[in-house]
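1. missing the sequence, but the structure's below:
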């Protein structure tokens, strides 16, 4: 629990700032029933470990799935992608889900989020439905590295 709090504190300090410009991103109710895009584990040694180390599950609503399937990859308005970040628990020769560290959300809306590549960002710490105050410009700066895939890093694994 202390590690989760420390991670969330670090995330808050890293992203704290102006908050969402142009609107807010809501908590994605029922996202675990959406399409599962992929899972991965970010371990120590990865450049983003301190920020998002752990077990990741990525989910997409139907509009986002249209973007994942498109070539070139362009996501339509209303796309929502959820990054469910959990503490990995290793034992008995298995890795299983531990406590939730955060739910991180991207929502595409060119009217509300034009200044950040048409995507809004939110971070919901732990099991909270209340978003943390984040500097979405930091999110956008990182996601610029995926500008050729509409600012989305993940690839759908059918």
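-> Structure's in. What do you need? As the structure is a computational prediction, the values presented were derived from the model and not from experiment.

2. Please make it C-alpha for all contacts and neighbour counts, starting now.
-> Noted.

3. Against residue 54, how distant is the most far-flung residue of the chain relative to its centre?
-> Centroid-distance maximum for the chain: residue 92 at 29.3 Å, with CA atoms, centre = their mean. Separation of residue 92 from residue 54 (CA to CA, to the nearest Å) stands at 18 Å.

4. mind listing the strands for the chain?
-> Per DSSP state E, the chain carries strands over the ranges 35-42, 54-60, 80-91, 94-108, 119-125.

5. Of those strands, which is nearest residue 138?
-> Judged by CA to CA, the one of those that comes nearest to residue 138 is strand 119-125, at 9.9 Å.

6. For that closest one, which outside residues touch it?
-> Strand 119-125 has contacts (CA atoms under 8 Å, 6 or more residues apart in numbering) with 8, 20, 23-27, 101-110, 112-113, 130-134, 136, 139.

7. May I see the ChimeraX selection of the buried members of those residues?
-> Applying 16 or more other CA atoms under 10 Å to those, the buried members can be selected in ChimeraX as follows:
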select :8,20,25,26,27,101,102,103,104,105,106,107,108,109,110,112,113,131,132,133,134,136,139
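
8. Next up, a structure to set beside the first:
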């Protein structure tokens, strides 16, 4: 049999078994914006991750925040694992804190301010406690100066908690 006739048969077998290849679009091939210093990017699907905890930041930032974790992070939180294992990724979403127009005693998210990402890779980020940091405004990485402050702040305040501020809200 001519090999060219086998291609549709092989594809049909793969498709029926769920193993067919997915076409890659030009959009998929575009490089992602990564943070300076650490090279961290915003992970695909992070908005579908589980909630680790909400938070509120008072003045001067006046933000509402939500910290989300990938599967590795959530398992570590639930199991009480410290230090966090490699592969842990945390995403902090932040919005301006505003009063609800419908209910004056309630607060609601206003304009988005940042998405911040922490990635645990103890070899790649050995110099910063095993963590790489990314801070993004409107999907674009913040400048290098802002990234230089990430580890210093975590190191000064939560070194004994594997450099992570957020506690799990069961």
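-> In hand now; what should we look at? Keep in mind the model is a prediction, meaning the values are calculated, not measured.

9. Go through the strands of structure 1 and pick out the most buried.
-> Mean neighbour count, computed with mean count of other CA atoms under 10 Å, is highest for strand 119-125 among those, reaching a mean of 25.

10. list the contacts for residue 56 of structure 1?
-> By CA under 8 Å, 6+ apart, the contact list for residue 56 of structure 1 reads 39, 40, 41, 42, 83, 84, 85, 86.

11. Count the residues that sit near the counterpart of residue 44 of structure 2 in structure 1.
-> Alignment note (TM-score structural alignment): residue 44 of structure 2 maps to residue 29 of structure 1. Counted by other CA atoms under 10 Å, the residues lying close to residue 29 of structure 1 total 8.

12. how near is residue 29 of structure 1 to residue 38 of structure 1?
-> From residue 29 of structure 1 over to residue 38 of structure 1 the distance is 19 Å, taken as CA to CA.

13. returning to that earlier point: can I get the contacts of residue 56 of structure 1 in CSV including distance to residue 49 of structure 1?
-> Shown next, in CSV, are these (distance: CA to CA, whole Å):
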residue, distance to residue 49 of structure 1
39, 15
40, 12
41, 10
42, 6
83, 15
84, 15
85, 12
86, 13
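
14. Just the closest of these to residue 61 of structure 1, please.
-> Nearest to residue 61 of structure 1 among the contacts of residue 56 of structure 1: residue 83, at 12.0 Å, using CA to CA.

15. Map that closest one across to structure 2 for me.
-> Per TM-score structural alignment, residue 83 of structure 1 is aligned with residue 92.

16. do residue 115 of structure 1 as well
-> Using TM-score structural alignment as the criterion, the counterpart of residue 115 of structure 1 in structure 2 is residue 127.

17. do residue 43 of structure 1 as well
-> Taking TM-score structural alignment, the alignment pairs residue 43 of structure 1 with residue 58 from structure 2.

18. Next up, the contacts around its match.
-> Per CA under 8 Å, 6+ apart, neighbours of residue 58 of structure 2: none.

19. That one and residue 154 of structure 2, how far apart?
-> Residue 58 of structure 2 is 18 Å from residue 154 of structure 2, where distance means CA to CA.
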